[in-house]
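Asks: Return atomic coordinates for the entry below.
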Amino acid sequence: MKRALITAGASGVGLAMARAFDREGWRVWIADLDGAALGAAPDTWQKSHVDVSDETAVKSLFDEVLERWGGVDALCANAGIAGPTAVIEDIKLQDWQACVAVNLEGAFLAAKYAAPMMKAQKGGSIVVTSSTAGQYGYPYRAPYAAAKWAVIGLTKTLAMELGPFGVRANVICPGAVEGARMEGVLEREAEAKGMTRDDVYAGYASGTAMGSFIEGRDVAEMAVFLSSENARLVSGQVIAVDGFTVNPDPKV
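Replies: Coordinates of the predicted model:
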């Protein structure tokens, strides 16, 4: 049975990924910082309370994965935080660093400790969650956009380094995803721009060719595909799941 590890897998997009892998018959292991959400996840999954920006904690997670599972076939480095919403001159360095620590360093650490396992078994898939902000930029969200651009470079490099060992690495760039996290973003952007939450929402939706937000399951199904044999020669790719962003700056 194939084995999938998903960071930030207890809620949102990560939970949708875990459910999608589970439906396809994979063994599932989720890591998350939210203890309550972990507790609510199915008991048939392996669960670990982990801060992805803490190298000691991440190393311990992968040590346990190796001990219990003997390796991992799919890593979904999905953990991320929104970071501050402000013009660049108002962003505090510590807020910048906190955002980069989770979004970029968290993906780096997960890949660092998954890579030796996958190289040893001569195969595996690493899927990193970026964002359309990592393709176009994102006004008022400089730390987030910078980190999400950076994970694309990280993942393309992983694809080059690990390809000779049969390991693939790809990036998914979700657009605006329905859910609690995006609601927080909408509220903060509305305040920063002097707009209503509904106007900001409409701006995001109208900025896509399909005129819609996406759902976690849309991202999850792509993660499962990229980790499957159907994508055996898909590597180093940046795939947007966003309804096709035609206007990355959501003004109304």
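Asks: okay, CA-based contacts and neighbour counts for the rest of this
Replies: Noted.
Asks: residue boundaries of the strands in the chain?
Replies: Secondary structure of the chain (DSSP state E): strands located at 3-7, 27-32, 46-49, 74-77, 124-129, 167-174, 238-241.
Asks: can you redo the ones you listed as a markdown table with mean neighbour count and distance to Glu189?
Replies: Below are these laid out as a markdown table (neighbours: other CA atoms under 10 Å; distance: least, CA to CA, whole Å):
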| stretch | mean neighbour count | distance to Glu189 |
| --- | --- | --- |
| strand 3-7 | 26 | 26 |
| strand 27-32 | 23 | 26 |
| strand 46-49 | 20 | 30 |
| strand 74-77 | 28 | 26 |
| strand 124-129 | 29 | 22 |
| strand 167-174 | 26 | 18 |
| strand 238-241 | 19 | 22 |
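Asks: Mind putting those strands into a markdown table with distance to Arg188?
Replies: As requested, the strands of the chain are arranged in a markdown table below (distance: least, CA to CA, whole Å):
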| stretch | distance to Arg188 |
| --- | --- |
| strand 3-7 | 25 |
| strand 27-32 | 24 |
| strand 46-49 | 28 |
| strand 74-77 | 26 |
| strand 124-129 | 22 |
| strand 167-174 | 19 |
| strand 238-241 | 23 |
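Asks: and for comparison, fold this next one:
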Amino acid sequence: MTRVLITAGASGIGLAMGHAFDAAGYEVWVTDVDAAALDQVPGTWQARLCDASEEAAVADVMAEAGTLDVLCANAGIAGPTDRIEDVALSDWRKCVSVNLEGAFLAAKHGLPAMKAAGRGAVVFTSSTAGLYGYPNRAPYAAAKWAVIGLMKTVAMESGPFGVRANAICPGAVEGPRMEGVLVREAAAKGMSREQVRDGYAAGTSMRSFVEASDIADMAVFLGSQAARRVSGQVIAVDGHTENPDPKV
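Replies: Take a look at the predicted model:
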């Protein structure tokens, strides 16, 4: 059976990925820092409590999981919503640690077995914030831009061993994390939550948010043989972002 491991796989995009890979016939492994959420994933999945930014924990889980066919480096947090001069260094470091260092550690400890087996795919979760600058989201945007550079380097290093790497850039995704961003951004801009949401939707050519399942479907495609010659690519699943500075 083919095997996938998804970091931050107990909720949101990661959970949707787990269900999509499960439906595609994969043995699903998920890690998360939320023990209560892990208790709720399907009993057929392998669920492990693991902080994606803690190297020893990541190394242990990767060793236990063994050779993966697909690795989804998905762990991330929204980080602070504030002007750059008002961002605390501790908040910057926490955001970069989870979003960028978490992706690095997943790749560092998941790739050796893939390369030895001569097959596999790494799917990094970046963001449209990794394609455009976003006001009031400096730590998050910086980390997600860096994830794309990491992915392209992994693709170049691992391609000769039969391992591919790509990045998905979600836009505004329905769910609790985006809801928190809307509330915080509304407060920072002196706007209503509805105005900020409308601004995000208006900034896409499809005038809508996306669902976690949309991201999950792309991850399954990138992990499949249908994408066997797709590597080093950045693919936005966002309804086509036209305006990276959400306004009304």
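Asks: coming back round to it: do you know which of the strands of structure 1 lies nearest Glu191 of structure 1?
Replies: Shortest distance between Glu191 of structure 1 and these, using CA to CA, is found for strand 167-174: 23.5 Å.
Asks: relative to strand 124-129, how tilted is the closest one?
Replies: 20 degrees (axes from the mean of the first three to the mean of the last three CA atoms, to 10 degrees).
Asks: against structure 2, where does strand 167-174 of structure 1 fall?
Replies: Mapping strand 167-174 of structure 1 onto structure 2 (TM-score structural alignment) gives residues 163-170.
Asks: circling back: Gly106 of structure 1: which of the strands of structure 1 is closest?
Replies: strand 74-77 (7.7 Å).
Asks: mean deviation of the closest one from structure 2?
Replies: Compared with structure 2 after fitting, strand 74-77 of structure 1 deviates on average by 0.3 Å (mean CA distance after the TM-score superposition for structure 1).
Asks: so that strand aligns onto which residues of structure 2?
Replies: Using TM-score structural alignment, strand 74-77 of structure 1 pairs with 70-73 in structure 2.
Asks: And stretch 77-96 of structure 1, what's buried?
Replies: Using 16 or more other CA atoms under 10 Å as the test for burial, stretch 77-96 of structure 1 gives 77-80, 82-86, 91, 96.
Asks: what's the matching residue for Val224 of structure 1 over in structure 2?
Replies: Per TM-score structural alignment, Val224 of structure 1 is aligned with Val220.
Asks: Correction: the previous question concerned Ala133 of structure 1.
Replies: Under the alignment by TM-score structural alignment, Ala133 of structure 1 pairs with Ala129 in structure 2.
Asks: tell me the average deviation of the match of strand 167-174 of structure 1 from structure 1 after fitting.
Replies: Looks like 0.2 Å for stretch 163-170 of structure 2 (mean CA distance after the TM-score superposition for structure 1).
Asks: what's next to that stretch, contact-wise?
Replies: Stretch 163-170 of structure 2 has contacts (CA atoms under 8 Å, 6 or more residues apart in numbering) with 114-115, 118-130, 148, 151-152, 154-155, 158, 210, 215, 218-219, 222, 228, 230-238.
Asks: how about stretch 109-117 of structure 2, which residues of structure 1 does it hit?
Replies: By TM-score structural alignment, stretch 109-117 of structure 2 lines up with residues 113-121 in structure 1.
Asks: buried stuff in that stretch?
Replies: Neighbour counts over stretch 113-121 of structure 1 (16+ other CA under 10 Å) mark 113-115, 117-119, 121 as buried.
Asks: gap between it and the chain center?
Replies: 20 Å (CA atoms, centre = their mean, to the nearest Å).
Asks: got it, and stretch 74-90 of structure 1?
Replies: 10 Å.
Asks: what distance separates the start and the end of it?
Replies: End-to-end distance of stretch 74-90 of structure 1: 39 Å, with CA to CA, to the nearest Å as the criterion.
Asks: Next: stretch 157-170 of structure 1.
Replies: 10 Å.
Asks: if we can go back for a sec, ok, the buried residues of stretch 77-96 of structure 1 vs Arg181 of structure 1, which is closest?
Replies: Ala82 (7.8 Å).
Asks: Counting residues, name the longest helix you see in structure 1.
Replies: helix 142-162 (DSSP state H).
Asks: If we go by neighbour counts, what in that one is buried?
Replies: Buried residues in helix 142-162 of structure 1, counted by 16+ other CA under 10 Å: 142-152, 154-156, 158-159, 162.
Asks: just stretch 239-248 of structure 2 next, same as before
Replies: By 16+ other CA under 10 Å, the buried positions in stretch 239-248 of structure 2 come out as 239, 241, 243-244, 246.
Asks: Could you export these as JSON lines, including distance to Ala186 of structure 2?
Replies: Below are the buried residues of stretch 239-248 of structure 2 laid out as JSON lines (distance: CA to CA, whole Å):
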{"residue": "Gly239", "distance to Ala186 of structure 2": "22"}
{"residue": "Thr241", "distance to Ala186 of structure 2": "20"}
{"residue": "Asn243", "distance to Ala186 of structure 2": "17"}
{"residue": "Pro244", "distance to Ala186 of structure 2": "16"}
{"residue": "Pro246", "distance to Ala186 of structure 2": "11"}
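Asks: all helices for structure 1, in order.
Replies: All helices of structure 1, identified by DSSP H, fall at 12-23, 35-40, 55-69, 93-100, 106-121, 133-136, 142-162, 180-193, 197-206, 216-226.
Asks: Pipe those helices into a markdown table and attach distance to Pro174 of structure 1 per row.
Replies: Output for the helices of structure 1, formatted as a markdown table (distance: least, CA to CA, whole Å):
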| stretch | distance to Pro174 of structure 1 |
| --- | --- |
| helix 12-23 | 10 |
| helix 35-40 | 22 |
| helix 55-69 | 25 |
| helix 93-100 | 18 |
| helix 106-121 | 16 |
| helix 133-136 | 9 |
| helix 142-162 | 11 |
| helix 180-193 | 12 |
| helix 197-206 | 13 |
| helix 216-226 | 7 |
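Asks: Now check Val185 of structure 1 against structure 2: what is it aligned to?
Replies: In structure 2, Val185 of structure 1 lands on Val181 (TM-score structural alignment).
Asks: thought its match was touching Ala78?
Replies: Yes - with contact defined as CA atoms under 8 Å, Val181 of structure 2 reaches Ala78; the gap is 7.3 Å.
Asks: residue nearest the centroid of structure 2?
Replies: The centroid of structure 2 falls nearest to Thr125 when counting by CA atoms, centre = their mean (2.7 Å).
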